[in-house]
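K.L.:
Sequence and predicted structure, then a few things I'm wondering about:
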Amino acid sequence: MGTVVDAPAVVTEKEVVAENMLGDKKVTVVFVLGGPGSGKGTQCSNIVEHFGFTHLSAGDLLRAEIKSGSENGTMIENMIKEGKIVPSEVTIKLLQQAMIKNENDKFLIDGFPRNEENRAAFENVTKISPAFVLFFNCSEEEMERRLLGRNEVSFFTYVLMFGLCVLIKTTIFVFPTICIVLQGRVDDNIETIRKRFKVFVESSLPVIEYYDAKDKVKKVLLHSHND
């Protein structure tokens, strides 16, 4: 089964695309959200290639800051080790800096905001509202299968942006190495994945519902081919 897109067929020229000032330039921001294993990273790569966006991963920025050995990075590392949540303002500052330093003015922000507090803080601090939210909607069962690396997943993705509709054929190989940090037993792996999915539903879906009420959500329903 191919991909089904539950979204307006195109973004017409008459639609107002949110352009926001960041420093001395206008930027277009698209939030990319989806559960663990929904294929956000892979599809972001396709969008970057075909539409000229810059992909920013909140997680990658935090890891890069830790690796830099800066005072801020040490603080982030210590908070993570202590099981504390990194304040929204810290992640937002890293995102702002990345957008300002980059010559591009179109950004895909992957994996942020993760919850309503993140969302409100981002808009309050940056004064930026996303043009829209790209929500990769994938069933819990399919996410489990992808994350456990049992099968090759092949699907079609319709990417809809700024009046363009491109059909991209994508084949993803998900390797079991993604489960290295888990306990080794399949049951433990599945349990961990299900906990991650539960956290996503409880934390991130309210963000999607918030923007959906503003007619800013484009849902991409992903299905693998039948075995």
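P.N.:
Structure received.
K.L.:
can we go C-alpha only for contacts and neighbour counts from here?
P.N.:
Noted.
K.L.:
Give me the buried positions along the longest helix anywhere in the chain.
P.N.:
If you go by DSSP state H, the chain has its longest helix at helix 186-203. By 16 or more other C-alpha atoms under 10 Å, the buried positions in helix 186-203 come out as Asn189, Ile190, Thr192, Ile193, Arg194, Phe197, Phe200, Ser203.
K.L.:
Please apply the same query to stretch 61-81.
P.N.:
Leu62, Glu65, Ile66, Gly73, Ile76, Glu77.
K.L.:
Give me the contact list for that stretch.
P.N.:
Stretch 61-81 is contacted by residues Ile85, Val86, Thr91, Leu94, Leu95 when judged by C-alpha atoms under 8 Å, 6 or more residues apart in numbering.
K.L.:
Inside helices: which ones of those residues?
P.N.:
The helices, defined by DSSP H, take in Thr91, Leu94, Leu95 from the contacts of stretch 61-81.
K.L.:
Now the second one. Nearest residue, chain neighbours left out?
P.N.:
Just to be clear, that refers to Leu94. Closest residue in space to Leu94, ignoring its immediate chain neighbours: Leu61 at 6.6 Å, by C-alpha to C-alpha, 6 or more residues apart in numbering.
K.L.:
Kindly confirm my reading that the one you found is in a helix.
P.N.:
Yes. Membership of Leu61 in a helix is supported by DSSP: H, G, I helix; E, B strand; the rest coil.
K.L.:
Quickly note the distance from it to Gln183.
P.N.:
Using C-alpha to C-alpha, to the nearest Å, Leu61 is found at 27 Å from Gln183.
K.L.:
OK, contacts around the residue most central in space within the chain?
P.N.:
Centroid-nearest residue in the chain, with C-alpha atoms, centre = their mean: Asp110, separated by 3.0 Å. By C-alpha under 8 Å, 6+ apart, the residues touching Asp110 are Phe31, Val32, Leu33, Lys40, Gly41, His55, Leu56, Ser57, Ala58.
K.L.:
Turn those into JSON lines, columns for distance to Thr177, secondary structure and neighbour count.
P.N.:
Output for the contacts of Asp110, formatted as JSON lines (distance: C-alpha to C-alpha, whole Å; DSSP: H, G, I helix; E, B strand; the rest coil; neighbours: other C-alpha atoms under 10 Å):
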{"residue": "Phe31", "distance to Thr177": "27", "secondary structure": "strand", "neighbour count": "21"}
{"residue": "Val32", "distance to Thr177": "24", "secondary structure": "strand", "neighbour count": "25"}
{"residue": "Leu33", "distance to Thr177": "23", "secondary structure": "strand", "neighbour count": "26"}
{"residue": "Lys40", "distance to Thr177": "18", "secondary structure": "helix", "neighbour count": "19"}
{"residue": "Gly41", "distance to Thr177": "16", "secondary structure": "helix", "neighbour count": "15"}
{"residue": "His55", "distance to Thr177": "24", "secondary structure": "strand", "neighbour count": "18"}
{"residue": "Leu56", "distance to Thr177": "23", "secondary structure": "strand", "neighbour count": "21"}
{"residue": "Ser57", "distance to Thr177": "20", "secondary structure": "strand", "neighbour count": "18"}
{"residue": "Ala58", "distance to Thr177": "22", "secondary structure": "helix", "neighbour count": "19"}
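K.L.:
second one coming, line it up with the first:
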Amino acid sequence: MKKLFLIIGAPGSGKTTDAELIAKQNSDITHYSTGDMLRAEVASGSSLGVEIDSYISKGLIVPIKIAIETIINAIKNAPTDIIIIDGYPRSMEQLNALDEYLSSDSSLELCSVIEVKVSRETACDRVLGRARGADDKTEVFNNRMKVYTEPLADIQAFYSDKNLLHTIDGERTIEEIVLEMENFIKSKI
């Protein structure tokens, strides 16, 4: 049975970096970033990539059909049985689509949803400081934060009710955050 861990957090919370480091340190863990998967599709120049870019470039959520298809394909093709996906779900629609899929597939268990909590100020400083591309401008950052925070209470409540939500303080050093997250994941497998 494959074991799935989801990592959520504001733009700039460090969720992708944290997950990358954990996967690098543990050969039995595969990490996928929904953002990276979608950006790779955009970079490929495919028609799907052009469609995805029309959403990402404005800081909007990619339609559920595209996102869930990308994620399910990644999970099915993962080389390990422990999978970390960061940046998902970002809406109740995404959450419900994944929950529906998980309830129909007994070969996959959602072990936990880990929320990396940071202040808006920290998130903004990190995102505008890294400036990877067009999605890192102040206006787009503000839109991404709005998109992230609007459904957050409902997402937290849903996973809390299932006893799956685990919160980590993302304001500390990367080493402290990664150590806590890695130990938590190992405690669940």
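P.N.:
Perfect, thanks for sending it. Computed from a predicted structure; not experimentally measured.
K.L.:
Superposed, how do the two chains score by TM?
P.N.:
Here the TM-score for the pair of chains, by TM-score structural alignment, normalised by the length of structure 2, is 0.73; 168 aligned residues with a C-alpha RMSD of 2.9 Å.
K.L.:
follow-up on the earlier one: now the residue nearest to Leu94 of structure 1: how far from Glu82 of structure 1?
P.N.:
Taking C-alpha to C-alpha, one finds Leu61 of structure 1 at 19 Å from Glu82 of structure 1.
K.L.:
do the same with Thr42 of structure 1
P.N.:
Applying C-alpha to C-alpha, the value for Thr42 of structure 1 to Glu82 of structure 1 is 31 Å.
K.L.:
Just give me how far stretch 189-204 of structure 1 sits from the chain centre.
P.N.:
15 Å (C-alpha atoms, centre = their mean, to the nearest Å).
K.L.:
Would you map the helices across structure 1?
P.N.:
Under DSSP H, structure 1 gives helices at 40-51, 58-68, 71-81, 88-101, 116-126, 140-148, 186-203, 205-212.
K.L.:
picking that back up, map the residue nearest to Leu94 of structure 1 across to structure 2 for me.
P.N.:
Aligned counterpart of Leu61 of structure 1 in structure 2: Met37 (TM-score structural alignment).
K.L.:
Roughly how far does that match sit from Lys188 of structure 2?
P.N.:
Met37 of structure 2 sits 26 Å away from Lys188 of structure 2, going by C-alpha to C-alpha.
K.L.:
try Ala123 of structure 2
P.N.:
Taking C-alpha to C-alpha, one finds Ala123 of structure 2 at 28 Å from Lys188 of structure 2.
K.L.:
who's more crowded, the two?
P.N.:
Ala123 (22 against 10; other C-alpha atoms under 10 Å).
K.L.:
so what corresponds to the more buried one in structure 1?
P.N.:
Under TM-score structural alignment, Ala123 of structure 2 pairs with Met143 in structure 1.
K.L.:
For that match, give me its contacts.
P.N.:
Neighbours of Met143 of structure 1 in contact, by C-alpha under 8 Å, 6+ apart: Gly35, Pro36, Gly37, Ser38.
K.L.:
Stretch 73-91 of structure 2 aligns to what range in structure 1?
P.N.:
Going by TM-score structural alignment, stretch 73-91 of structure 2 sits over residues 97-115 in structure 1.
K.L.:
quick one: buried residues of that stretch?
P.N.:
99-100, 105-115.
K.L.:
what do you get for stretch 217-227 of structure 1?
P.N.:
Val217, Lys218, Lys219, Val220, Leu221, Leu222, His223, Ser224.
K.L.:
I'd like to know which of the buried residues of stretch 97-115 of structure 1 are part of strands.
P.N.:
Those of the buried residues of stretch 97-115 of structure 1 mapping onto strands are Lys106, Phe107, Leu108, Ile109, Asp110, per DSSP state E.
K.L.:
so the third one touches Ser45, yeah?
P.N.:
In other words, Leu108 of structure 1. No. Between Leu108 of structure 1 and Ser45 there is no contact under C-alpha atoms under 8 Å: 9.9 Å.
K.L.:
Identify the contacts common to these two.
P.N.:
Jointly contacting Leu108 of structure 1 and Ser45 under the rule C-alpha under 8 Å, 6+ apart are His55.
K.L.:
how close does Gly49 of structure 2 get to Asn73 of structure 2?
P.N.:
16 Å.
K.L.:
what residue of structure 1 takes the place of Lys3 of structure 2?
P.N.:
Mapped onto structure 1 by TM-score structural alignment, Lys3 of structure 2 lines up with Thr28.
K.L.:
Tell me if I'm right that that match and Phe132 touch.
P.N.:
No. Applying C-alpha under 8 Å as the test, Thr28 of structure 1 and Phe132 come out as separate, 9.4 Å apart.
K.L.:
quick one, what contacts Ala19 of structure 2?
P.N.:
By C-alpha under 8 Å, 6+ apart, the residues touching Ala19 of structure 2 are His31, Ile84, Ile85, Asp86, Val178.
K.L.:
How far does whichever strand in structure 2 runs longest sit from its chain's centre?
P.N.:
In structure 2, taking DSSP E as the definition, the longest strand is strand 108-117. In terms of C-alpha atoms, centre = their mean, the centre of strand 108-117 of structure 2 is found 10 Å from the chain centre.
K.L.:
Show me what it is packed against.
P.N.:
strand 2-9, helix 92-104, strand 165-169 (3 or more C-alpha pairs under 8 Å, 6 or more residues apart in numbering; DSSP states H and E).
K.L.:
What angle do helix 152-161 and that strand make with each other?
P.N.:
Angle between the axes of strand 108-117 of structure 2 and helix 152-161 is 130 degrees (criterion: axes from the mean of the first three to the mean of the last three C-alpha atoms, to 10 degrees).
K.L.:
any idea how far Asp136 of structure 2 is from Phe5 of structure 2?
P.N.:
26 Å.
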